[in-house]
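Q: heads up, no residue letters with this:
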């Protein structure tokens, strides 16, 4: 793990990547992450999912997460309940909540994901 350091980064500096269990063009940039800044208590990503892209249903034991939808629309499942999410929606996920998100819209679904702590499993 990289030592934490204070930095200013431009979003263009971080490459798009498809993290494990993300499919169909579910791309993210790990802007503040243990591997990019050495952050130990926060994971801050911007994600863009192409139509039909999704992350597999999963759960975090101790992590809290916030999803902030910037553009597009999709479906978010939380503990078996599925709702439409769209621009300006903010979702809080408590530890132990099974969840997934998929782009069911016509264009890209773009959102910020903030997670803390980074390592829990």
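A: Arrived safely. Remember, it's a predicted structure, so these values are computed and weren't measured experimentally.
Q: alpha carbons only for contacts and neighbour counts from here, please
A: Noted.
Q: how about residue 112, what does it touch?
A: Residues near residue 112 by Cα atoms under 8 Å, 6 or more residues apart in numbering: 44, 45, 46, 47, 66, 67, 68, 69, 70.
Q: Go again with 7 Å.
A: Residue 112 makes contacts with 45, 46, 47, 67, 68, 69, as judged by Cα atoms under 7 Å, 6 or more residues apart in numbering.
Q: Please compare the first structure with the one that follows:
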């Protein structure tokens, strides 16, 4: 009897494994996504009515159930992200160039290597300083 229970257990394990293998394989296939900005970049006006010309790359925009937004934005000279009210934590990381950040009525310069955390309830905008592109990474939680 014990021998039959072992055999039955093994057979049941094989059946369960056979039934779940496609699901496990699908999860492994979707374990990561790889995107290149050249495939997703679009030319857009400055967001939040900022004006000018920018190039936006919204990485993983079509990823199912992703709770984060991860964007790269290149602001051309004369362009800006318009002053707006922030509804969630948002991080701006300056990759290249220089800009002027307006935050709650004050202004300060930002440059490559700077990171700015904007909190819910704050208002901010960002404009390019000079004749060089301002490249930033923007990250926030999707609502």
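A: On my side now, so go ahead. This one's a predicted model, so the numbers in the text were calculated from it and none came from an experiment.
Q: Could you work out the most separated pair of the contacts of residue 112 of structure 1?
A: 45 and 69 (12.0 Å; Cα to Cα).
Q: So those two - more neighbours on which side?
A: residue 69 (23 against 18; other Cα atoms under 10 Å).
Q: Report the secondary structure state of that one.
A: strand (DSSP: H, G, I helix; E, B strand; the rest coil).
Q: For it, what is the corresponding residue in structure 2?
A: Residue correspondence to structure 2 (TM-score structural alignment): residue 69 of structure 1 is matched to residue 94.
Q: now do residue 14 of structure 1
A: By TM-score structural alignment, residue 14 of structure 1 lines up with residue 40.
Q: Surely its match is in contact with residue 57?
A: Yes - the criterion here is Cα atoms under 7 Å, and residue 40 of structure 2 meets it with residue 57 at 5.7 Å.
Q: State the distance from the match of residue 14 of structure 1 to residue 72 of structure 2.
A: Counting by Cα to Cα, to the nearest Å, the gap from residue 40 of structure 2 to residue 72 of structure 2 is 10 Å.
Q: Residue 85 of structure 2 too?
A: Residue 85 of structure 2 is 20 Å from residue 72 of structure 2, where distance means Cα to Cα.
Q: Compare those two (neighbour count), which wins?
A: The neighbour comparison of residue 85 of structure 2 against residue 72 (other Cα under 10 Å) goes to residue 72, with 21 against 17.
Q: Provide the secondary structure category for that one.
A: strand.
Q: Aligned to it, what sits in structure 1?
A: In structure 1, the residue matched to residue 72 of structure 2 (TM-score structural alignment) is residue 46.
Q: Check which residues of stretch 81-88 of structure 1 are buried.
A: 85, 86 (16 or more other Cα atoms under 10 Å).
Q: Just list the residues touching the match of residue 69 of structure 1, thanks.
A: With contact taken as Cα under 7 Å, 6+ apart, residue 94 of structure 2 is in contact with 111, 112, 113, 114, 115, 135, 136, 137.
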